[in-house]
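S.K.: the following block contains a protein sequence and its predicted model.
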Amino acid sequence: MRIPLEESLPLFPKIVGSVDGLVCLDISPCYASDFAMWNPGTKQIKRLPLPLITSSRDNPIWMVFHGFGFDSFNNDYKLVRIVSFRGNDASPFLRVEVYSLREAVWKEIEERFELALLCGGQDGVVVDGSLNWAAIGLQGFADRKVVISFDMGREVFKTIPLPPVTRYGNVKVVSYMGLLAVAVYPLVFAANGNNMNRFEFWVQGDCEDGMKRWSNMVVVENFSKSLVPVGTWGDRELVFKHVGVRDRENQSSLFLFDPVDHTTKRLPVDFVDICFQGFSYVESLVSVSRRS
């Protein structure tokens, strides 16, 4: 699909998120510093104002994480940008800003989450009005995998500990049946030989005592390192991509897996590569210039 921007882009745009027919694009060459809101159904596109937090010679940006979702409490669509600077003591220093589509402005927020290093390559996943990122804990959560969750309505963060099995595996945060879930799968390379050789799928649900707890739905031993989870289809089936070399017997690079009945389906798609990411999209008439 052709993105109807008047100016040429230095690189292919990156999808930040897709909600209610609106697709948020990162169109910057680096540091997630330029965004556009696009509705492919109406062919509307709007370039957003530049973010407030920028890189400088004295304080260069180290990494940037982002997410896009709908704030049902304020009837607003929001883009969250988490900017990490490397501090003098080698620990990351974080600043956070939020763009409101309704107000058409960026604002920096003072709310901070407990110190953690977000895992690269993963955008925020929307679950029940919050954006969620996988992270590696520091200080009080040292050497533990956690989820950093941002409540889009109250604009506050919280840290969610993960099951201990995640220590030696990759973690992919997904939405499953409206609940927060994580897929844990083998690392391709692991330091000191520490690695898990299985796939596990955990879902966080409400218990009778009102607390949220993780439950293990799936364990697959001797799991292939060439299969990588990329999201969910219909909020029900897990989507995997095959990152190994394809052969005549494996023409498809995408697979669907149902965690309930453990059935697997291949999707006849032959253009998927290691950079493939999946997003949900539905057509809508929501305006890219949505205001109060």
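M.R.: Yes, it's here. Numbering: from 1, shown residues only.
S.K.: C-alpha only now, for contacts and for neighbours.
M.R.: Noted.
S.K.: ok, which stretches of the stretch 101-250 of the chain are strands?
M.R.: Listed from the start of the chain, the stretch 101-250 of the chain has strands (DSSP state E, counting those that start in this stretch) covering 105-109, 116-118, 125-127, 130-137, 145-151, 156-161, 170-176, 179-185, 199-206, 212-220, 227-233, 237-242.
S.K.: adding another structure so you can compare the two:
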Amino acid sequence: MHVKHDYVRRTNCFIAQFIVTQAGEREPELLWFGDCDKSNTIHDYYTLQDSIASYNHICGPCYGIYYSWSDSTRYGYERNSCYGIPRCLWNPALNEIKELPPMITKPNLSSNLTYHREFCGFGFDPVTVDYKVVAIKGYKILSNEPYTKTNYLDYPLSIMIYSLRTDSWRYLQDLSKSYYVRQNSCYNFVNRSFYWLGSYIEFTYKSDVIIAIDLATEECQEIGLPEARIKGSMTYDEEYSERLMVYNDSIALVALYDNYKFDIWTLTGRIWSKELTVKLDCWVKKPLGHYYVDNNLLLFDVGPNYGLILCDLDTEDSWQIKVMTITGSGFCETVSAYMESLVPLNDRDFWKERDKGLSFV
């Protein structure tokens, strides 16, 4: 009963993060669309800013809980130590933040390597009744030399898992090889698994694989992408031409080409199916992937200072566009539905109740 808003089905409110400086600084904003009563939301823009001022990435919501971290490795350096960048769980309804313990090192990590970059996911394990954070870590050679592609991409990525019930990190496994993993632009947790796009080449429009981790079994899969999708350098911003999203309770790929057309592919098992092809009547910069189920709307970013648009997938003849008014500057990088929860993050006794046979979801 602690969930106030079901994930994207009943909420017209979401959190958007905008890149506001050339240095990559981000600021979050609460945004509404449609006929939404803002007075029902207890947090305003300033509260949101104050709550997560030290964290510039948001992942969620998972039953009203968010994971947030500071990606200081984005430009090839660490803000603190190799493992000490800020990470937390955040409950905006209770205005509560739980700082996570420092990241552990991979067992038998070579002395000439250090962590470099971090790609994260967050979800709920219904088997153990536990919230889990998944961190995919890359490596670089430990030296004072500037970052290059060769000293990062040559090493397989490692998977670390954090458990809220045990409040600890542990090493899971290495991937089969190194990938350039993309941070998700929306929340991609469905059917117990979290998903990321990966590619063999850094900063490219073309993705080569989907990395999927089942939080209940902790099984990792590397899934191929549909070969029949549009290929080639055909969008204004190549790096953002493909995005993952949750569509009709399945993980889906939205592929944008020539900035006016896009395809939606859904994955069942390991089989891809093209759901639809859409031709827009206006130019868009990139798909954000955030999908409103009841309204059948898909969110796009038009570009710095121009706003966001919603594509109505039901109006097949004209593809109706709804323009969203935003107060942020720069371009939108991620979006998350706004949800509320009464699950406390720092009360250890709460998690002991699970052993009495109680369920909180």
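M.R.: Thanks, I have it. No experiment lies behind these values; they were computed from the predicted model shown.
S.K.: can I get the strands of the stretch 101-250 of the first structure in CSV including distance to residue 96 of the first structure and mean neighbour count?
M.R.: Shown next, in CSV, are the strands of the stretch 101-250 of the first structure (distance: least, Cα to Cα, whole Å; neighbours: other Cα atoms under 10 Å):
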stretch, distance to residue 96 of the first structure, mean neighbour count
strand 105-109, 6, 15
strand 116-118, 13, 22
strand 125-127, 17, 24
strand 130-137, 13, 24
strand 145-151, 11, 24
strand 156-161, 11, 16
strand 170-176, 20, 23
strand 179-185, 22, 22
strand 199-206, 26, 18
strand 212-220, 27, 14
strand 227-233, 25, 22
strand 237-242, 30, 22
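S.K.: how about the ones you listed, which one is nearest residue 85 of the first structure?
M.R.: Checking the strands of the stretch 101-250 of the first structure against residue 85 of the first structure by Cα to Cα gives strand 116-118 as the closest, at 11.1 Å.
S.K.: how about the strands of the stretch 101-250 of the first structure, which one is nearest residue 31 of the first structure?
M.R.: Shortest separation from residue 31 of the first structure across the strands of the stretch 101-250 of the first structure is recorded for strand 116-118, at 14.8 Å, computed as Cα to Cα.
S.K.: give me the mean deviation of the closest one from the second structure.
M.R.: Plainly put, strand 116-118 of the first structure ends up 3.1 Å away from its match in the second structure on average once the two are laid over each other (mean Cα distance after the TM-score superposition for the first structure).
S.K.: so how far is that strand from its chain's centroid?
M.R.: The gap between the average C-alpha position of strand 116-118 of the first structure and the chain average comes to 14 Å, counting by Cα atoms, centre = their mean, to the nearest Å.
S.K.: contacts for that strand?
M.R.: Residues from elsewhere that reach strand 116-118 of the first structure, judged by Cα atoms under 8 Å, 6 or more residues apart in numbering: 65, 92, 133, 134, 135, 136, 137, 138, 141, 148.
S.K.: tell me the SS of the residue mapped onto residue 135 of the second structure from the first structure?
M.R.: In the superposition onto the first structure, residue 135 of the second structure corresponds to residue 81 when matched by TM-score structural alignment. Residue 81 of the first structure falls in the strand class when you classify it by DSSP: H, G, I helix; E, B strand; the rest coil.
S.K.: which residues does residue 81 of the first structure contact?
M.R.: Residue 81 of the first structure is in contact with 64, 65, 66, 67, 96, 97, 98, counting by Cα under 8 Å, 6+ apart.
S.K.: all good on my end, thank you.
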